[in-house]
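**Q** Show me the folded form of this:
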Amino acid sequence: MRHNLKSLKVWQKAMDLTDMTFDFCKELPSYERYNLIDQINRCSCSVPSNIAEGSGKNTNKHFAEFLSISISSSFELETQLLICERRNYGSEEKLRNCLELLSGVQRMIFSFREYVLKTEAIS
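**A** The predicted model follows:
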């Protein structure tokens, strides 16, 4: 079952999160360019990218697997952002906003994954 990617609110919010984290990374120390900044950018891109990849799969079971990967990437991103917090990198306000949006996206992915799995069980 294919899903209309651009109409998925969870994908839209994940894209917003990617934008927000990229903007946050602009404030990080330049010496973190090839370490923490690259890692944050990869994690944040992975969240909506896995939702996108899963939306094109033929079954909801396969879609749910990609939503699980997206959740995993979100926890990796959360860890990277918490490292920034511990290191006092970047704007506290921007970091807090990233973490708040991330938490909401995580809840949305969990809920959507459960819905997708229930739909698979009904089919």
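**Q** For the rest of this, base every contact and every neighbour count on C-alpha atoms.
**A** Noted.
**Q** For the residue nearest to Ile37 when sequence neighbours are not counted, which residues are in contact?
**A** Excluding the flanking residues, the one nearest Ile37 by Cα to Cα, 6 or more residues apart in numbering is Cys25, at 6.0 Å. Residues in contact with Cys25, defined by Cα atoms under 8 Å, 6 or more residues apart in numbering, are 37, 40, 90.
**Q** Spatially central residue in the chain, please.
**A** Val47 (3.1 Å; Cα atoms, centre = their mean).
**Q** was I right about that one contacting Ser70?
**A** Yes. If you go by Cα atoms under 8 Å, Val47 and Ser70 touch, sitting 4.6 Å apart.
**Q** I have a second one here; can you model it like the first so I can compare?
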Amino acid sequence: MAMDLTVEVYRLTGDFPGHELYGLTSQMRRCAASVPANVAEGRGRGGDAEFCRFLCIAAGSIAELETFLELSRRLGYGTEGDLSRVRAQTGEVARMLYGLINTVRQSITR
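**A** Purely as a prediction, here's the structure:
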């Protein structure tokens, strides 16, 4: 799901103005790609505490992406339909991520 979101962010930002290539476009792509990358890195580290730490980093990236999506809307970048679809995907990934964080935290405290 996080990988699918990243692909959608790349597609969405592909239509942003050229002068945003090293600005908003780059920021959105990097924080979107950071989500699945941090989940994978945390899982690969072994140990629930490390996994949880990387999940929290991924959650920060999701929050950052939500902010950039709102900024994109305010600047008039992307269509309302595309932005709404990506916002919905972002929300779904965030819910899954926060659920996983809670599950891992519970396993740490046992």
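**Q** So after superposing, what's the score?
**A** Scored by TM-score structural alignment, normalised by the length of structure 2, the superposition of the two chains gives a TM-score of 0.96; 110 aligned residues with a Cα RMSD of 0.8 Å.
**Q** hang on, the earlier thing: would you turn the contacts of Cys25 of structure 1 into TSV with distance to Leu77 of structure 1?
**A** Rendered in TSV, the data for the contacts of Cys25 of structure 1 read as follows (distance: Cα to Cα, whole Å):
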residue	distance to Leu77 of structure 1
Ile37	11
Ile40	6
Gly90	15
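**Q** tell me which of the residues you listed is nearest to Met20 of structure 1?
**A** Each of these was scored against Met20 of structure 1 by Cα to Cα, and Ile40 proved nearest at 11.1 Å.
**Q** Could you check how far that closest one is from Thr79 of structure 1?
**A** For Ile40 of structure 1, the distance to Thr79 of structure 1 equals 9 Å [Cα to Cα, to the nearest Å].
**Q** who has more neighbours, the two?
**A** In this comparison of Ile40 of structure 1 against Thr79, neighbours counted by other Cα atoms under 10 Å, the higher total goes to Ile40 at 24 against 13.
**Q** Give the full set of residues in contact with the more buried one.
**A** Applying Cα under 8 Å, 6+ apart to Ile40 of structure 1 gives the contacts 21, 25, 77, 80-81.
**Q** Next step: these restricted to helices.
**A** Among the contacts of Ile40 of structure 1, DSSP state H puts 21, 25, 77, 80-81 in helices.
**Q** picking that back up, what's the helix or strand for the residue nearest to the centre of structure 1?
**A** With elements taken from DSSP states H and E, the one containing Val47 of structure 1 is helix 38-55.
**Q** okay, and that helix goes to which residues in structure 2?
**A** Taking TM-score structural alignment as the measure, structure 2 aligns residues 26-43 with helix 38-55 of structure 1.
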